[in-house]
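1. Could you look at this predicted model? Sequence included:
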Amino acid sequence: MKKGRYYLLAIALLGTHFSYSQQPAYKNKQLSPDKRAKDLLSRMTLEEKVMQTQCLWAEKSRLLNEKGEFDEAKASTVLKDGVGELARLNEKRGPNSEGLHPKEQALLYNKIQHFFIDKTRLGIPVMVHEESLHGQQTQDATNYPVPIALASTWNENLMTDIYSNVAAEVRARGGQQVLAPVIDIVRDPRWGRTEETMGEDPYLISRLAVAQIKAYQGDGLYLGENKVAATLKHFGIHGQSEGGINVSPSNIDERTAREVFFKPFKACIQEAKAMNVMACYNEVFGVPATINSYLLKDILRKEWGFTGVVVSDYYAIRDIQTLHKVTPSLDEAGALAFNAGIDIETPDPDGYKNLQQSVSSGKISRAALDTAVMRILVNKFRLGLFDNPYVDVNKADTIVGSPSKRAVAYRAAQEAMVLLKNDNHFLPLDKNKVKTIALIGPNADKCLLGGYSGKPRVSISPLQALKERYGKTMNILYAEGVTLTDKNNWFADTIRLATSNNADKIAAAVAVAKQADVVVLFVGENESMSREGWASNHLGDLPTLELLNGQNELIKAITALDKPTCAFVNSGPPLCISELVNAVPAVMQCWYLGQEGGYAMADALFGDINPSGKLPVSFPRTTGHIPAYYNYKPSARRGYNLGFDASPLFAFGHGLSYTTFAYSNLSLSAKTIKANEKVKVSIDVKNSGSIKGEEVVQLYIRDDYSSVPRPVKELKGFKKISLEPGQSQTVTFTIDAEALSFYDKNMNWITEPGTFTIMVGTASDKTDQTSLTVVP
């Protein structure tokens, strides 16, 4: 009997071997992605190779009819040689239109993928990329807080939970690549894309981004069926452009670029193995990043060892002709970009439209084309597109927007709020004592999702959440107070401040507030005020960070009533809220908290949750205080004339709690070390208040004297801990050579002997400190 089993097993194995030996190597899933891609590349025509470098978005009309349905006859005519990518398949009626429901998108994806696999010569599957900055930008997807809010959690484990869920949702409905995360460092928050970033610090962003990419991609050579390929945005320098204007030149020297702006990219490539990188629009070192071979080849590939795909930002190659004025020829712009290192053009063929002619004429070498296509194919193999190309349409609706994902979105909103001020423990309010509460302000009855958002299945405003929670036990009043903009549509080209009579609305709000025991102001911005300005007819940057359109007048009128009043602020960037902070005893910074934001704000108001967020970006006192980032050089921030304060309104790392924390016993395992040795830093942290709370313990280092100027302090570690009342914990960090090193005057990465100030505390401006000496 056993012999018979062995015989059958041998026959089966022989059959498997025979099957693999009869098929092309690229279809053999036992081989590595590189070997499979190399074999497939050897079988491809020039036309097929060129098509892999192209993407379709507005030009999806090549394969869809006017109803948005797949048209095989049309596709067979114009896409017989395949195509590399499709952009945002979730959109029902073209770019930036209403999204498809999950099952609809899954069905459409399967039909399209069936065509490319079964109806083209080599059966090369198409890849679909989606926007998923804080949840997929489409119908029904779970919507999480915007990245600047997620960064306020200082929680790497939360990033894992969030972006594992996002990856599963994207993959379930037919997407395999995401254009995320944004790891740009923002140093001018007038920039409309500030909300898309994770703040101003390279260390914090690196740690959170590495966690996000690992959540997106996993850690296997072949990605799991619920994983997607991440795309780092936007390589170069995007967050400190001239005047805070999107895509303006980034006039930053190479030392600062390497020490600050490039650090998250390097970490995400070398630690998390990000599969794609997107070049920024801006000039970097005087050359647009899209055609900057020093940036894309010398630094990204040769120095850092990046082996993945470099993609253009949307229409960035066209910008070489129209915006940067480098060449009058779109084909020449394409050749410049390709030769600089852009493997695939998004979102539609512009500069790469005639790439085949550029190869045939010798402007682009066949070897360079093969190298780019090889990278694209490797990604497709790693994603399993050749082996498991289709999705289960019946599962899409159960995965997307599920209750478990909603619970993570609520937890994220809870941890993202930052308590900026809380004099005399004004918050939380006692729900048993408040009889009548007035919610006043333009954001009280709005669920603000932020840019790059779709329409989630669930969304709720603070007013709605409060009525749901407490409508039967207290009288809840509401007045808008002022209207901010003529419309709130992130996709609309033209946005203007509202011209309605705010004086009458303020008077009405005062009348409502007079009836209340407590007033809660909901002020700040909406998503249309500070946003991505992607074209001259779709602007998004602001010259000011002040509260606009009568909000300060509203605040003065309400606080003049002398009612107990606090404020919740929604915004994308840090706003200049000095007048508000001076007028009320408690202020909560809420950013855009996503679909569960209303519940989180209501629960924080009455103490059902204890805020634990810390600022990932400094708050300037006025717009004139920009830049306000904390890790400045010693020669900066000397002070202003006439008594104006040069310090920020709220420092990087600031964030209060409904409890208090006491720090003590800062110590080093050694006071003197050699440059290649490590030292441990320890400090005791005690919950000295009366309720459970979470605290982010922060480690900063200053090189006291150095051969080139160094920042006054730099974040080098953080740990988020949870403590019961009266509980203490010893928090320990390890300082190594990397934490003490910098680029010397010859741009060598060194650890220089000398003294270092070691600072640990609750914020960048509230630390205990000790000294460490490094000897040769």
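-> That came through, no problem. Numbers count the residues shown, from 1 in each chain.

2. Going by C-alpha atoms from here, please, whenever you check contacts or count neighbours.
-> Noted.

3. how far is the host helix or strand of Arg469 from where the chain is centred?
-> Using DSSP states H and E, Arg469 maps to helix 462-470. The chain centroid and the centroid of helix 462-470 are separated by 29 Å under CA atoms, centre = their mean, to the nearest Å.

4. helix/strand/coil for the nearest residue to Ile555 once chain neighbours are set aside?
-> Spatial nearest neighbour of Ile555, chain neighbours left out: Leu580 (7.0 Å); criterion: CA to CA, 6 or more residues apart in numbering. When classified by DSSP: H, G, I helix; E, B strand; the rest coil, Leu580 comes out as helix.

5. Helices along the stretch 301-450 of the chain, start to end?
-> 316-322, 330-340, 355-360, 366-382, 393-399, 403-416 (DSSP state H, counting those that start in this stretch).

6. Put this next to the first one:
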Amino acid sequence: MQPTLSTAPDGTRFRDLNGNGVMDPYENPRLTPEQRTADLLSRLSLEEKAGLMFQTVIELGDDGALLETPGAISKSPTSTVIRDKRMNHFNVHHIPTARAGARWNNNLQRLAEQTPHGIPVTISTDPRHAFVENTGVAFSAGPFSQWPEPLGLAALDDLEAIRSFADIARQEYCAVGIRAALHPQIDLPTEPRWARQAQTFGYDADRVSQIVAAYLDGFQGSSLGPHSVACTTKHFPGAGPQRDGEDSHFPYGREQDYPGGMFDYHLAPFREAIRRGTAGMMPYYGMPVGVERNGRPLDEVGFAYNRQIVTDMLREELGYDGVVVTDWELVNDNHVGDQVLPARAWGVEHLDAPGRMRMLLDAGIDQFGGEECVDLLLDLVRSGAVREERLDSSVRRLLLVKFRLGLFDDPYVDEDLAEQIVGNAEFRAAGTRAQAESVTVLSDRDRRLPLFAETDTRIYAEGIGDTALAAYGRRVEHPEEADVAVVRIGAPFEPRDDLFLEKWFHQGSLEFPPGLAVRLGRIAEHAPLVIVVNLDRPAVLTPLLPIASALVAEYGSSDDAVLAALAGRIPPRGLLPVQIPRSMEAVRASATDVPDGTADPLFPRGFGLRSSPVASEPVGTPQ
């Protein structure tokens, strides 16, 4: 879809966004983004400035229509947040088809043209190219090409493969109008129990720094432009050292500590993201407890509330002048159905909503994530509690990204082209290959790999669908009838479902229930047993090692990809991006912030058996 263009007296084609029949400087595509930003900023009302400083979830209606009622997550009708609240940054969740996503973008942009200065909408997304489905973290691929989780991309240990993924994801995002990514997540998950490891790249700070450079290059390019997706890198200054691995989405996980004194180690990938021009930065919810840096104690408040973190460190020490957006819902409690999740105002729970907003502004943030309480900010300015000039510094940064992305000149997309690009055969094949190659062979005790040399192999399988299995042999119902048994299982966790979002976070112990090893051992008595474990975080695999003929890890792989790897059709080459602990005792005794911190690991970081049709060659040595 092409925007409606006007022609200036000098022949320049432009979008007359404010409808005054004149090409104002902010509408002039020949001026620099900085010049256009300065002009538009001078024209904006207080209400427009305030609207720019909020980003929240809105949802698609049927077939890409605008949803004019509150949704499952979204709080207000679409026209309310765009026309009435003057908001124009939105986080999208479910996208059923590429055409629906593209149509929805175009409908949003048409609605945005009805605002006083026609500021286009920026659509953002959490990761949506892999397997995890968690409303608070990431979404499964749906119509997009499907890849391993970022932890699996790290297992490939291949910077060019990561750059290729990012470029493909960029093309698919742009095709449906998504121009902002709420990723990469470059936290170093040094606490093995932490629930958000699947979206990280492991905890080797040097390697993660190299990965973030490749990732940002694929999404943003050498600089932001009309074909870029603007990345918000998270979670500054590193969310991996969560006390006891509990996630700071929840009140019991609010504390983050550094008993090993490794604060600056966790900063390293963020330094690289700044060097590479990340468009945005997002602090996490956690609050530093008992932490000193440069001889000065850090205030024990959530990172986004912490002026020492956002202004003193990120802005002044590291020289970052991009957008800082908070993580979601730091000002107000979140009510969804009959569940509630308290505002993540850790360390400042005693403050009311206006007090929290003032503290966030004083810390130096530019945008309130997951909020739409525009009136609250307006009241603070009108009462004199916050100066309008404070808003101007943030609005400048937010507008500059929109201008650099070319949204003011053409925010529309082609629905037909979106269907051709998103999830096309080439992209899907690349994703499937990455899924298979990221598979990490941890043991092959009986030299069983590759499997399925015989076309009529009798296979006992659990966790694998019939269609995928049929390409390698025939399913049998009992291990006693099988030539080989293949069992897929997930890493263990402790189910919780009291607070909103909690059921989607895999937290707690890394130990399997004792009955699992007993049951799998009985299968192994009848057929060689290949165990495939999905590692969305490390697991104590010790009880499985003696009973498995082969033990394999994956980080988000389809049945087809797993079987292709086991068969050697796509040889697995994954290397562990994290350590596999030998016991929970070792985990509990380790320092939260120290990489490779568990004593006597079962498998060290970097271990893997690289498979070929003839033999398996170890990389690293199990300990």
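-> Right, received. Where do you want to start? Because the structure is predicted, anything quoted here is derived from the model rather than measured.

7. Quantify their similarity with the TM-score.
-> Remark: TM-score between the superposed chains equals 0.84 [TM-score structural alignment, normalised by the length of the second structure]; 573 aligned residues with a CA RMSD of 3.4 Å.

8. elements contacting the helix holding Arg469 of the first structure?
-> Using 3 or more CA pairs under 8 Å, 6 or more residues apart in numbering; DSSP states H and E as the contact test, the elements touching helix 462-470 of the first structure are strand 475-479, helix 597-605.

9. closest to Ile758 of the first structure out of those?
-> Judged by CA to CA, the one of those that comes nearest to Ile758 of the first structure is helix 597-605, at 34.0 Å.

10. Which elements pack onto that closest one?
-> By 3+ CA pairs under 8 Å, 6+ apart, helix 597-605 of the first structure packs against helix 403-416, helix 462-470.

11. between that helix and helix 462-470, how big is the angle?
-> 60 degrees (axes from the mean of the first three to the mean of the last three CA atoms, to 10 degrees).

12. Which is the succeeding secondary structure element to helix 597-605 of the first structure?
-> With DSSP H and E, the next secondary element past helix 597-605 of the first structure is strand 661-668.

13. Give the buried residues for the helix or strand that that following strand is followed by.
-> Heading C-terminal from strand 661-668 of the first structure, the first helix or strand you meet, by DSSP H and E, is strand 672-674. Burial within strand 672-674 of the first structure, assessed by neighbour count using 16 or more other CA atoms under 10 Å, is assigned to Thr672, Ile673.

14. What of stretch 565-573 of the first structure?
-> With the criterion 16+ other CA under 10 Å, stretch 565-573 of the first structure contains buried residues Thr565, Cys566, Ala567, Phe568, Val569, Asn570, Ser571, Gly572, Pro573.

15. And the contacts of that stretch?
-> 148, 189-190, 192-195, 443, 448, 450, 518-527, 530-531, 545, 559, 584-592 (CA atoms under 8 Å, 6 or more residues apart in numbering).

16. cool, and stretch 297-313 of the first structure?
-> Here stretch 297-313 of the first structure has contacts from 266, 269-270, 274-281, 290, 340-347, 372, 375-376, 379, using CA under 8 Å, 6+ apart.

17. quick revisit: just to be sure, which of the contacts of stretch 565-573 of the first structure are found in strands?
-> Val518, Val519, Val520, Leu521, Phe522, Val523, Gly524, Ala586, Val587, Met588, Gln589 (DSSP state E).
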